[in-house]
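Peer 1: The sequence and its predicted three-dimensional model are supplied below.
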Amino acid sequence: MARGPLAGLWLAPHRPLFLLAGLWALLVPTVWLLPPGLGPEPLLWHRHELLFGMGGAALGGYLLTAVPAWTAGPRIAPATTKVMVALWLAGRVAFACGAALPLGGLIGAVYFLALAGILSAQVLRAGVWQRLPLALAPLVPGWAQMHDLPGEGIVLFFALLIGLIGGRAIAAFTRHALASHAKAPEVADPPWLAGGATLALVLAMAAQAEAPRLAGPLLIASGLMQLARMVAWRSWRAVGYPALLLLHLAWLWLPVGLVLAGAARLPGTGVAPATALHAITMGAMGSMMLAIMARAGMVRQGTRLLVSPALALGCGLVHLSVLPRLLMGWSGADPVLLRLAALIWMAGWALFLWQFRRALQGPVPRPVLSARSRA
């Protein structure tokens, strides 16, 4: 086996891909701090690279690390991980160089197509058909890159993934964390509630082009049902377990973002579409990705994951960074608020990267994102 300072990096897909997601979250907003005319076109770069770059790396790292648990199969080989990292980097280079569509979009889409191919092959081989929709989910951002689809649809798609993946994870982690408490209430995740929220969001995504006024109430309904899931999860009991609390706090941005997105489609609400989108991207996507990825770098103490002061501050800063950006929806395009949001966000992700360095070397704990470690 190869030795060296980077040998441990390739032992699990989450290590390089979560690292790249964190680095991209830190680097991409610097475009707002540059003098006008210097660097790439800010809005296009910011939107594309945070969705497909940061979001794509985080999605790949999570799914490739989770698939062996779905299938009871072998872990993803280091060589496969290296190929996926190379494809992700190729997409970044193609976009930075301004490769003309469809070539640029195709290069960026290959990463997502390969990710869906690897996942679906393992799922089909193991016969776990219920996991096939998640295995094929990367085809959606891949298709969006190939056809240069509007960013709003991809934002809602990531909201859908947060509801499906994040919701299941939070319910499972909460159930496990509270299981040791004899008097703890039962943690539930009613299928009708989770399914209803998902259905309403899917219908809203389908209706947004032809019937935006119908999409608005559907998004609000989805957001309210996602909020109601927190009651079934007994979210208030997470206060005593910081690693779990980070997930529940991140989840709050999902219903907030969906309700704002719905309100933005209704007349007379005064909610700007950009405000709603940033509640989902910076709020729900940013904080949920951070809360989940950070678990891989947390110190384990028995059956608990410990949140360091640096990580707690980093998560708090990512949450705080959303507020100046939301204020811009009511105060106008204030460059001071924009730069403030970027600086606070970047500081939060820098602290994550400092914490995550401990997860890049040594044996990989199994399962990666849970405190129930086993060799």
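Peer 2: In hand now; what should we look at?

Peer 1: Every contact and neighbour count from this point should use C-alpha atoms.
Peer 2: Will do.

Peer 1: so how far is A66 from the closest residue to R131 other than its chain neighbours?
Peer 2: Distances taken as Cα to Cα, 6 or more residues apart in numbering put V123 closest to R131, at 6.7 Å, once the chain neighbours are dropped. V123 sits 11 Å away from A66, going by Cα to Cα, to the nearest Å.

Peer 1: who has more neighbours, the two?
Peer 2: Between V123 and A66, V123 has the larger neighbour count (other Cα atoms under 10 Å), namely 24 against 19.

Peer 1: Checking the more buried one next. Helix, strand or coil?
Peer 2: At V123 the chain is in helix, as set by DSSP: H, G, I helix; E, B strand; the rest coil.

Peer 1: who touches it in this structure?
Peer 2: The contact partners of V123, by Cα atoms under 8 Å, 6 or more residues apart in numbering, come to 67, 70-71, 129, 131-132, 135.

Peer 1: Can you go through those residues and name the buried ones?
Peer 2: Among the contacts of V123, the ones that count as buried by 16 or more other Cα atoms under 10 Å are 67, 71, 131-132, 135.

Peer 1: re the thing from before, which two of the contacts of V123 have the greatest separation?
Peer 2: Largest separation among the contacts of V123 by Cα to Cα: V67 and W129, giving 12.5 Å.

Peer 1: Okay, strands next: where are they in the stretch 151-300 of the chain?
Peer 2: Under the criterion DSSP state E, counting those that start in this stretch, strands of the stretch 151-300 of the chain are mapped to 299-301.

Peer 1: ok, for A274, nearest residue in space, not its chain neighbours?
Peer 2: Per Cα to Cα, 6+ apart, closest to A274 is G329, 6.9 Å.

Peer 1: Quick one: residues in contact with the helix or strand hosting that neighbour.
Peer 2: For G329, the host element (DSSP states H and E) is helix 309-331. Outside helix 309-331, the residues within contact range by Cα under 8 Å, 6+ apart are 246, 271-272, 274-275, 278-279, 282-283, 286-287, 290-291, 294, 334, 337-338, 340-352, 355.

Peer 1: residues of the helix or strand just after that helix that come out buried?
Peer 2: As assigned by DSSP H and E, the chain's next helix or strand after helix 309-331 is helix 335-356. Going by neighbour count (16+ other Cα under 10 Å), the buried part of helix 335-356 is 337-353, 355-356.

Peer 1: hold the first one in mind and look at this next one:
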Amino acid sequence: MSDWRHWPVLSVGFRPWFLLMLGFATLAMGLWAGVWVVGGWGAAMQGLFDGGQFDWRWHAHEMTFGVGVALVAGFLTTAAQNWTGRRAWHPAGLLLVLGIWLAARLAFLLMGASPFWPYLLSIAAELGILFVAARLILLSRQWHNLMFVLALAGIVLADALFALQRHDGGLAGIHGWLGLLPIVAMLLFIAQRVVPPFSANRLGIPPRHTGRYVAFVLGGGPLLLFVVLFAQPILPNVMPLVGATIAAVVAVTGGYALVRWWHRKVLTEPMLWLLFLGVSVVLVGLAWLAAVLAGLPAGGLDGPLHALGLGMLAVMAMGMMTRVSAGHTGRPIHLPKWLRPALVVLLAVVAGRLLLPIWPGLEPVWLALTAGGLALVYLAMLLVIGPWLVARRRSA
């Protein structure tokens, strides 16, 4: 048997992180669908079992700090390795951080969101990812990429805040979902780097970059919004309006970027329009969040926060994970035919889940269907992309 340090799955960060992210996301969304089928609102609020497992806190925490962190770890450490020319992970260090991340997920599965120590495991994994990314960026003096270090630090801070407020009724407000914003910052910042050249290469058109100011707003705006909402208890009457303004500016700037990047040929390339759609859903979430923070009758936080989550962790994830996995394993960069039925299910899930706050009435059934549908999407991605992630790179 070959040395474990030379296993293909440990050769670069995206391979094990994407594999674990898809496996855990399939399980987590399948369990969440089961909560709505078995117990409805009572189970979702109080937990499916007597121990309190799988209540809304578990769902919010694990989709953000479990699925979201694994997705970011795969993208960011692979991208930082490419930017800096330095290896991100030693196999032993990678296995250590992966093991801590897995231990945290298992602890939350077995014990729910009430005990404190699973959060320590979750934060330890995030600190490991932060150390790896910061080391690459600082050693290479790539100061323009420091935003990623700040965003990862924000995730650690948000997870710690979640842990401290896990028994506080106020967690159901914005603080329970605050960790989404650093992920938004990183993925929008990566998107403005990736989408123009990818579009140019796939469509045979000149790249349509949007410049440093757009990049600054897309990457820095969500981080500033994170800081403002984190400090909301200090000035409760002022911070929401400031946050609404920031969210609106980022949404408008992102809309300008999409128009700038757009070409009619995008519709002929599913992986491209998946990226456009994912960014669009995130921007809708930011605009919706701006309306809620401004006090407009926009239906509360459920809609905008799920728009942010679905846009990043489902739509953008399918496009970007398929692109990265195919490109880095020597496969054609296109959406495999076996993922096309999953794409139809994904679009139905996004539309159904975002319409739910507007058309209430069948919530438990509808939530079970959308959660189950998303579990099937993640499972399809795992079955298609998973074999690529554990196999050796194909020869050119």
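Peer 2: Nice, thanks for sending it over. As the structure is a computational prediction, the values presented were derived from the model and not from experiment.

Peer 1: what TM-score comes out when they're superposed?
Peer 2: TM-score for the superposed chains, counting by TM-score structural alignment, normalised by the length of structure 1: 0.86, backed by 362 aligned residues with a Cα RMSD of 2.8 Å.

Peer 1: still on that earlier bit, count of neighbours near the aligned residue in structure 2 for the residue nearest to A274 of structure 1?
Peer 2: Residue correspondence to structure 2 (TM-score structural alignment): G329 of structure 1 is matched to P357. Counted with other Cα under 10 Å, the neighbours of P357 of structure 2 add up to 17.

Peer 1: Against T268 of structure 2, how distant is P357 of structure 2?
Peer 2: Distance, P357 of structure 2 to T268 of structure 2, by Cα to Cα: 32 Å.

Peer 1: ok, now A287 of structure 2?
Peer 2: In terms of Cα to Cα, A287 of structure 2 sits 28 Å off from T268 of structure 2.

Peer 1: which one of the two has more residues nearby?
Peer 2: For A287 of structure 2 versus T268, neighbours defined as other Cα under 10 Å are more numerous around A287 (22 against 10).

Peer 1: Please say which position in structure 1 the more buried one maps to.
Peer 2: The equivalent of A287 of structure 2 in structure 1 is V259 (alignment by TM-score structural alignment).

Peer 1: Skipping its backbone neighbours, what lies nearest its match in space?
Peer 2: Per Cα to Cα, 6+ apart, closest to V259 of structure 1 is I220, 4.3 Å.

Peer 1: Wait, the one you found touches A264, no?
Peer 2: No. Counting by Cα atoms under 8 Å, I220 of structure 1 does not reach A264; the two are 10.1 Å apart.

Peer 1: how far apart are the helix holding G329 of structure 1 and its match in structure 2?
Peer 2: Compared with structure 2 after the fit, helix 309-331 of structure 1 shows a mean deviation of 2.1 Å (mean Cα distance after the TM-score superposition for structure 1).

Peer 1: From the chain's centroid, how far away is that helix?
Peer 2: Put simply, helix 309-331 of structure 1 sits 16 Å off its chain's centre (Cα atoms, centre = their mean, to the nearest Å).

Peer 1: Kindly report the same for stretch 169-179 of structure 1.
Peer 2: 19 Å.

Peer 1: and if you look at stretch 213-226 of structure 1?
Peer 2: Worked out by Cα atoms, centre = their mean, stretch 213-226 of structure 1 lies 21 Å from the chain centre.

Peer 1: what's that stretch in contact with?
Peer 2: Under the criterion Cα under 8 Å, 6+ apart, residues 163, 193-194, 196-201, 203-205, 207-208, 254-266 lie in contact with stretch 213-226 of structure 1.

Peer 1: Centroid-nearest residue for structure 1?
Peer 2: Geometric centre of structure 1, nearest residue: M289, 3.8 Å, by Cα atoms, centre = their mean.

Peer 1: Which residue in structure 2 aligns with that residue?
Peer 2: M289 of structure 1 maps onto A317 in structure 2, by TM-score structural alignment.

Peer 1: Can you tell me the SS state at L101 of structure 1?
Peer 2: coil.

Peer 1: tally of neighbours for it?
Peer 2: 14.

Peer 1: what are the ranges of the helices in the stretch 151-300 of structure 1?
Peer 2: 151-161, 167-178, 191-207, 212-233, 242-264, 273-278, 287-295 (DSSP state H, counting those that start in this stretch).

Peer 1: Which part of structure 2 matches the first one?
Peer 2: Taken onto structure 2 by TM-score structural alignment, helix 151-161 of structure 1 occupies residues 176-186 there.

Peer 1: how far does that stretch sit from the chain's center?
Peer 2: Chain-centre distance of stretch 176-186 of structure 2: 8 Å, with Cα atoms, centre = their mean.

Peer 1: And for stretch 100-117 of structure 2?
Peer 2: 19 Å.

Peer 1: how about it: buried residues?
Peer 2: Using 16+ other Cα under 10 Å as the test for burial, stretch 100-117 of structure 2 gives 100-105, 107-109, 111-114.

Peer 1: Thought V228 was touching L181 of structure 2, still the case?
Peer 2: No. Using Cα under 8 Å, L181 of structure 2 is not in contact with V228, being 11.2 Å away.

Peer 1: These two: which has the busier surroundings?
Peer 2: With neighbours defined as other Cα under 10 Å, L181 of structure 2 and V228 compare such that L181 has more, 26 against 21.

Peer 1: who touches the more buried one in this structure?
Peer 2: Contact partners of L181 of structure 2, counting by Cα under 8 Å, 6+ apart, are 222-223, 225-226.

Peer 1: what's the answer for H209 of structure 2, then?
Peer 2: Residues near H209 of structure 2 by Cα under 8 Å, 6+ apart: 192, 196, 260-261.

Peer 1: Could you see which of the residues you listed carry over to structure 1?
Peer 2: Compared against structure 1 with both residues aligned by TM-score structural alignment, their matches' Cα atoms under 8 Å, the contacts of H209 of structure 2 retain 196, 260-261.

Peer 1: Nearest to L335 of structure 2, out of those residues: which one, please.
Peer 2: Among the kept ones among the contacts of H209 of structure 2, and counting by Cα to Cα, the member closest to L335 of structure 2 is P196, at 18.3 Å.

Peer 1: Now check structure 1 for the residue matching that closest one.
Peer 2: Residue correspondence to structure 1 (TM-score structural alignment): P196 of structure 2 is matched to A171.

Peer 1: what's around that match, how many residues?
Peer 2: When neighbours are counted by other Cα under 10 Å, A171 of structure 1 registers 21.

Peer 1: what do you get for W4 of structure 2?
Peer 2: Neighbours of W4 of structure 2 under the rule other Cα under 10 Å: 11.

Peer 1: Kindly report the same for H175 of structure 2.
Peer 2: H175 of structure 2 - counted by other Cα under 10 Å - has 18 other residues nearby.

Peer 1: Please apply the same query to G216 of structure 1.
Peer 2: The number of residues packed around G216 of structure 1, counting by other Cα under 10 Å, is 25.
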